[in-house]
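Colleague: requesting a structural model of the entry that follows:
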Amino acid sequence: MTQKIAFLVATEGIEQVELTEPWKAVGTAGFEPVLLSTEDGQVQTFDHLTAAGKQQVDQQVGTATVDDFAALVLPGGVANPDALRTDSDAVPFVKEFVASGKPVAAICHAPWTLIEADVVRGKTVTSWPSLQTDLRNAGATWVDQEVTIDGNLITSRNPDDLPAFNKALLTALS
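Modeller: Coordinates of the predicted model:
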């Protein structure tokens, strides 16, 4: 049976390349990517602030269990993690996933959801630069690096870091 990788997003505001590039990477490596969202239907992806495409949701996060997945990927975009961090199903799912010890990979603005799940305290992470104060206030050490790995947390700054982000994710899965 192929191991599943959860990709958790809100319904819109997802930076398209931060969803599609890791999605392709895990699929090519023989894993099954699964799109979890706060609602059924389709999600709207963006290229920065321009609507770019839609992707079909596979499962609502409220019906998902951590045991069903080998890793969790949190794509960025500004609106996406901002919406996720207010979702009563998404936040506990992320918290439980981090506690499981399985890989959790978050890029760009996605660490906002990690902050809300209270899982960055004492961790070294990176993100889009505007989140550094939020991360420090949540107890993390913020660094400006293309990829940072601390325990099971993998973080990157932006789409330019996707090659290093994907490599770190696949390494954690091997």
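Colleague: contacts, neighbours, all on C-alpha from now
Modeller: OK.
Colleague: may I have the residues that are in contact with the most centrally placed residue in the chain?
Modeller: Closest residue to the average C-alpha location of the chain: L74 at 0.9 Å, with CA atoms, centre = their mean. By CA atoms under 8 Å, 6 or more residues apart in numbering, L74 lies in contact with F7, L8, V9, V104, A105, A106, I107, A110.
Colleague: the same query, at a cut-off of 7 Å, please.
Modeller: Counting by CA atoms under 7 Å, 6 or more residues apart in numbering, L74 makes contact with F7, L8, V9, A105, A106, I107, A110.
Colleague: let's see which of the residues you listed end up in strands.
Modeller: F7, L8, V9, A105, A106, I107 (DSSP state E).
Colleague: which residue ranges of this structure form helices?
Modeller: Here the chain has its helices, by DSSP state H, at 16-28, 79-84, 90-100, 111-116, 132-137, 162-173.
Colleague: to compare against the first, here's the next sequence to fold:
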Amino acid sequence: MSNALRNKTVAILATDGFEQVELTEPKKAVEQAGATTRLLSIKDGEIQGMHHDKPGDRFKVDGLVADATIDEFDALILPGGVANPDTLRLDEAAVAFVRDFTRSGKPIGVICHGAWTMAEADVVRGRRMTAWPSVRTDLRNAGADVVDEEVVTDKGLVSSRNPDDLPAFCKKIVEEFAEGRHEDRVS
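Modeller: The predicted structure follows:
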């Protein structure tokens, strides 16, 4: 276990329909590096993970995103899954949290469909990113410079395409989260 993220708290924002491995693997990586994680959602109780199109496990929510402030966290993880970000991008508190987090310069890890929430928050303009193929047009339309690479880093924003990219994604988010705030973040 590394101590690269000791004394750091990482928010994970998700709701029903998240791709389970895109939450569990990054969570495990940052916790093994010493971070504390908190699962935020738009609803209390538990949220449903998915193994692509089949139900996975249920996960206990640590708090509501509407009650959270970005000052409580050092970094943010946005897992994918089709239903998860599609629902989050319709929630005003979730979108505001992502917008404020991005503008703060604190690092963010986003994978697969998770980038939809960032596009809705209007924080991808001018950013170099990747995502699941069907999300890339939405990112381009929102002003991102979209590429098809395993992992892309742009001033603390780490993005990946799919679960196959998780080893590279997890390694890179630990590095970027350890660096901390990026003052020259594009808003």
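Colleague: now the aligned partner of the residue nearest to the centre of structure 1 in structure 2. Nearest residue, chain neighbours left out?
Modeller: Under the alignment (TM-score structural alignment), L74 of structure 1 maps onto L78 of structure 2. Spatial nearest neighbour of L78 of structure 2, chain neighbours left out: V110 (4.7 Å); criterion: CA to CA, 6 or more residues apart in numbering.
Colleague: quick one: distance of stretch 26-37 of structure 1 to the chain centre.
Modeller: Distance of stretch 26-37 of structure 1 from the chain centroid (CA atoms, centre = their mean, to the nearest Å) equals 13 Å.
Colleague: what's it aligned against in structure 2?
Modeller: Going by TM-score structural alignment: stretch 26-37 of structure 1 matches residues 30-41.
Colleague: so for the matching stretch, what gets flagged as buried?
Modeller: Across stretch 30-41 of structure 2, burial judged by 16 or more other CA atoms under 10 Å covers V30, E31, Q32, A33, G34, A35, T36, T37, R38, L39, L40, S41.
Colleague: residues in contact with stretch 17-35 of structure 1?
Modeller: 2-8, 57-59, 75-76, 159, 166.
Colleague: okay, the residues you listed in CSV with distance to I149 of structure 1 and neighbour count next?
Modeller: Below are the contacts of stretch 17-35 of structure 1 laid out as CSV (distance: CA to CA, whole Å; neighbours: other CA atoms under 10 Å):
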residue, distance to I149 of structure 1, neighbour count
T2, 25, 9
Q3, 22, 15
K4, 21, 18
I5, 18, 24
A6, 19, 26
F7, 18, 24
L8, 19, 27
V57, 28, 21
D58, 28, 17
Q59, 28, 18
P75, 16, 30
G76, 17, 31
P159, 17, 19
N166, 12, 22
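Colleague: of all these, which two lie farthest apart?
Modeller: Across the contacts of stretch 17-35 of structure 1, the longest distance by CA to CA is 27.3 Å; it joins T2 and P159.
Colleague: tell me how many other residues crowd N80 of structure 1.
Modeller: 25 (other CA atoms under 10 Å).
Colleague: now do the contacts for the residue nearest to it when sequence neighbours are not counted.
Modeller: Leaving aside its sequence neighbours, N80 of structure 1 sits nearest to G13 (CA to CA, 6+ apart; 4.6 Å). Contact partners of G13 of structure 1, counting by CA under 7 Å, 6+ apart, are Q44, T45, F46, G77, V78, A79, N80.
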